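>>> Quick check, what structure comes out for this input:
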Amino acid sequence: MDDEDGYFPEHIAATYDESLADMFQPESVRPAVDFLAELAGLAGLAGLAGHGRALELGIGTGRIALPLAARGVPVHGIDLSQAMVARLRAKPGGDAIGVTIGDFATTRVDGPFSVAYLVFNTIMNLTTQDAQVACFRNVSDHLAPGGCFVVEVMVPELRKLPPGQHAVPFHVGAERLGFDTYDTATQAMSSHHVRVADGQATYFEIPFRYVWPAELDLMARLAGLRLRERWEGWTREPFGHDSGRHVSVWEKPAH
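Below you'll find the predicted structure:
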């Protein structure tokens, strides 16, 4: 692994968009962009400081940032991987989005922002509770009063683990195998990927720390934020006992 690029060095960045092609389809992207643009627009209408500016933590190759910027929302990104950001820069409109290279749990940029967001389980790329808490505090420092922090993340799939098992497959195919492993004592988790091409297999692993909704709420409270809304997805489906993910919004008090 290239330490300078964190868990997303050149060999992962080179095929990232193609390996997650479904996530780049309009039906996957548009609801998230609609949701975030609405929050940014509400902040602008309310005259809040930050003027509808958005901060994306883990901006990557621009899956959300580019269409959000195309909607007229000024976006700035933070990302540790220069290889991923290079793919963003190569796309139409990518050179117009400001990006700061660094760890999004601690890196500071010029604010304030009316919306900050972490999508597609990226909060779990911070592999310790301390780092996740630091991320919430960092976001709170960047938000204008009345601004919102949005996180999209899975609900840990521990109910899929029978006694004695610690692995859950998420993709099984002739060209790709994927499974997650869990350590319920530490909340450590790893995503394992095997790809087969021309009879040759390659393997890579990405570590995560899974986190529960209630734990995120406590992190938010420690950072001076309060839960505003929680949904199962970007189109505001109700969040419930069987939901496999959630989109949560915490708000920085206006006063």
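
>>> okay, CA-based contacts and neighbour counts for the rest of this
OK.

>>> check contacts around the closest residue to Gly94 other than its chain neighbours.
Nearest non-adjacent residue to Gly94, counting by CA to CA, 6 or more residues apart in numbering: Leu88, 5.3 Å away. Residues near Leu88 by CA atoms under 8 Å, 6 or more residues apart in numbering: Gly60, Thr61, Gly62, Gly94, Asp95.

>>> what's the answer for Arg245, then?
Contacts of Arg245 by CA under 8 Å, 6+ apart are Glu152, Val153, Met154, Val155, Glu232, Gly233.

>>> Count the neighbours of the nearest residue to it once chain neighbours are set aside for me.
Leaving out its chain neighbours, the residue that sits closest to Arg245 by CA to CA, 6+ apart is Met154, at 3.9 Å. By other CA atoms under 10 Å, the residues close to Met154 number 21.

>>> What residues does Met154 make contact with?
Residues in contact with Met154 (CA under 8 Å, 6+ apart) are Asn121, Gly244, Arg245, His246.

>>> Could you pull out the helices in the stretch 51-200 of the chain for me?
65-70, 82-90, 129-142 (DSSP state H, counting those that start in this stretch).

>>> which of the contacts of Met154 tops the neighbour count?
His246 leads those on contacts (other CA under 10 Å) with 23 neighbours.

>>> From Glu237, how far out is that residue?
Distance check for His246 against Glu237: by CA to CA, to the nearest Å, it reads 9 Å.

>>> Now the common contact residues for the two.
In contact with both His246 and Glu237: Trp231, using CA under 8 Å, 6+ apart.

>>> which ones among the contacts of Arg245 are found in strands?
Counting by DSSP state E, the part of these found in strands is Glu152, Val153, Met154.

>>> okay, those residues in CSV with distance to Ala167 next?
What follows is the ones in strands among the contacts of Arg245, written out as CSV (distance: CA to CA, whole Å):
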residue, distance to Ala167
Glu152, 23
Val153, 19
Met154, 16
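
>>> just those now: which is nearest Ala32?
Glu152 (9.4 Å; CA to CA).

>>> where along the stretch 1-150 of the chain do the strands fall?
Assigned by DSSP state E, counting those that start in this stretch, the strands in the stretch 1-150 of the chain fall at 54-57, 75-79, 98-101, 113-118, 143-154.

>>> now what about the third one, what contacts it?
Counting contacts by CA under 8 Å, 6+ apart, the residues outside strand 98-101 that touch it are Val75, His76, Gly77, Ile78, Asp79, Leu80, Ser81, Gln82, Val85, Val109.

>>> Please check these and keep the buried ones.
Val75, His76, Gly77, Ile78, Asp79, Leu80, Ser81, Gln82, Val85 (16 or more other CA atoms under 10 Å).

>>> Now the second one, please; I'll put the structures next to each other:
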Amino acid sequence: MRQEEIWDVEAAESYDTPGRGMFAPEVLGPTVDRLVALADGGSALEFAIGTGRVGIPLAERGVPVTGIELSRPMVERLRAKVDEATLPVIIGDMSTTVAPGDYTLVYLVFNTISNLLEQAEQVACFRNAARHLTPGGRFVIELWVPELRKLPPGQQAVVWHTEAGYIGLDTYDVLRQHVVSHHFHFGEGKEARLGRSPHRYIWPAELDLMAQMAGFELESRHADWSGADFTADSRSHVSVYRLPPTPSTPATV
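Modelled structure (predicted):
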């Protein structure tokens, strides 16, 4: 299934959950606060900006934001909130599409780099981020840690979340580093609705190597946007990569 088919009109319409889930103030607030600081007074480019969950409040905080997004239905939802002059968006793939201008910050949130299903595409995403950044600029990635330790021998699926009316289950193909997330939504009756999305999972060490190939250095890694320590038990991480600054010119005598 192609990404364009996954992020369709139905997905776009169900994506926004104002005030709860990924839109809850306790989730969104620390994300925007950290990105404001990392932008360091410059402009930001969001890869896979979606419906503007992060990009819109970041722009409202005074950071000029541009987006790249593959899904036209997602952009249509974003356009119902802000116009092109307020937040320009280029339709295209985040691994190859070029946005005009230079940026101090490029960022990818909520596991989105894993939507690229080949390692070469993920490496290209890093290189595309570097292409857009000024010297000393940062590339920020929010990504989950693969939960393969939960897989006993012979088992290929992990239930990673349950709550009233919802079960989240991942099936793994460890040879290809692929995982399919299954989202089951149901009410009190016998009917249920299933949504699925494929991903290529990335270990933190592999992510660091991709960064090095694109000229980045790891500046920091935390377990969340608030700066909690990243440990062996962390389920996700926020990794900040930085390009080297412009080499200083030797002083003349």
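
>>> shouldn't Arg176 of the first structure be in contact with Arg195?
Yes - the criterion here is CA atoms under 8 Å, and Arg176 of the first structure meets it with Arg195 at 4.5 Å.

>>> Keep only the contacts of Leu88 of the first structure that stay in contact in the second structure.
For the contacts of Leu88 of the first structure, the contacts that are reproduced in the second structure, applying both residues aligned by TM-score structural alignment, their matches' CA atoms under 8 Å, are Gly60, Thr61, Gly62.

>>> The last one maps to what in the second structure?
Residue mapping for Gly62 of the first structure onto the second structure gives Gly52, with TM-score structural alignment as the criterion.

>>> Excluding chain neighbours, what is closest to that match?
Closest to Gly52 of the second structure by CA to CA, 6+ apart is Leu78, at 5.6 Å.

>>> who's in contact with the counterpart of Val155 of the first structure in the second structure?
In the second structure, the residue paired with Val155 of the first structure according to TM-score structural alignment is Val145. Neighbouring residues of Val145 of the second structure by CA under 8 Å, 6+ apart: Tyr201, Ile202, Trp203, Pro204, Ser234, Arg235, Ser236, His237.

>>> Just the ones in helices from those residues, please.
Using DSSP state H, the members of these that fall in helices are Pro204.

>>> among the contacts of Val145 of the second structure, which two are most distant?
Largest pairwise distance in the contacts of Val145 of the second structure, by CA to CA, is 15.3 Å, between Tyr201 and Ser234.

>>> Looking at the two, which is more packed in?
Neighbours were counted for Tyr201 of the second structure and for Ser234 using other CA under 10 Å; Tyr201 has more, 29 against 14.

>>> Ser181 is in contact with the more buried one, correct?
No - when contacts are counted by CA under 8 Å, Tyr201 of the second structure is not listed as touching Ser181 (11.2 Å).

>>> Would you format the contacts of Arg245 of the first structure as a markdown table with distance to Glu38 of the first structure included?
Listed next are the contacts of Arg245 of the first structure as a markdown table, based on distance: CA to CA, whole Å:
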| residue | distance to Glu38 of the first structure |
| --- | --- |
| Glu152 | 16 |
| Val153 | 20 |
| Met154 | 23 |
| Val155 | 25 |
| Glu232 | 17 |
| Gly233 | 15 |
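
>>> one step back: ok, and the most crowded of the kept ones among the contacts of Leu88 of the first structure?
Gly60 (26 neighbours).

>>> corresponding residue for Asn125 of the first structure in the second structure?
Asn125 of the first structure maps onto Asn115 in the second structure, by TM-score structural alignment.

>>> I'd like to know how many residues surround that match.
17.

>>> any idea what sits nearest it, other than its immediate chain neighbours?
Among residues not flanking Asn115 of the second structure along the chain, His199 sits closest, at 5.0 Å (CA to CA, 6+ apart).

>>> Give the aligned equivalent of the one you found in the first structure.
Using TM-score structural alignment, His199 of the second structure sits opposite Phe208 in the first structure.

>>> which residues touch its match?
Counting by CA under 8 Å, 6+ apart, Phe208 of the first structure has contacts Met124, Asn125, Leu126, Thr127, Ala188, Met189, Ser190, Ser191.

>>> Ile206 of the first structure - that's part of a strand, no?
Yes - secondary structure assignment (DSSP: H, G, I helix; E, B strand; the rest coil) places Ile206 of the first structure inside a strand.

>>> quick one: it and Arg176 of the first structure, what's the gap?
16 Å.

>>> what's the match of Asn125 of the first structure in contact with, if anything?
Gln3, Pro198, His199, Arg200.

>>> ok, now Glu46 of the second structure?
Neighbouring residues of Glu46 of the second structure by CA under 8 Å, 6+ apart: Gly55, Val65, Thr66, Gly67, Ile68, Val106, Tyr107, Leu108.

>>> ok, now with 6 Å
By CA atoms under 6 Å, 6 or more residues apart in numbering, Glu46 of the second structure lies in contact with Gly67, Val106, Tyr107.

>>> Return the distance of the nearest residue to the last one once chain neighbours are set aside relative to Leu243 of the second structure.
Put plainly, it is Tyr107 of the second structure. Of all residues not flanking Tyr107 of the second structure in the chain, Val140 sits nearest, at 4.5 Å (CA to CA, 6+ apart). Distance, Val140 of the second structure to Leu243 of the second structure, using CA to CA: 12 Å.

>>> give me the number of residues near the residue nearest to Ile6 of the second structure when sequence neighbours are not counted?
Residue nearest to Ile6 of the second structure in three dimensions, not counting chain neighbours: Ser197, with 6.8 Å by CA to CA, 6+ apart. Ser197 of the second structure sits with 16 neighbouring residues when counted by other CA under 10 Å.

>>> Equivalent analysis for the one 5 residues further on, please.
Neighbour count of Ile202 of the second structure, defined by other CA under 10 Å: 20.

>>> for the one 10 residues further on, same thing?
Neighbour count of Gln212 of the second structure, defined by other CA under 10 Å: 18.
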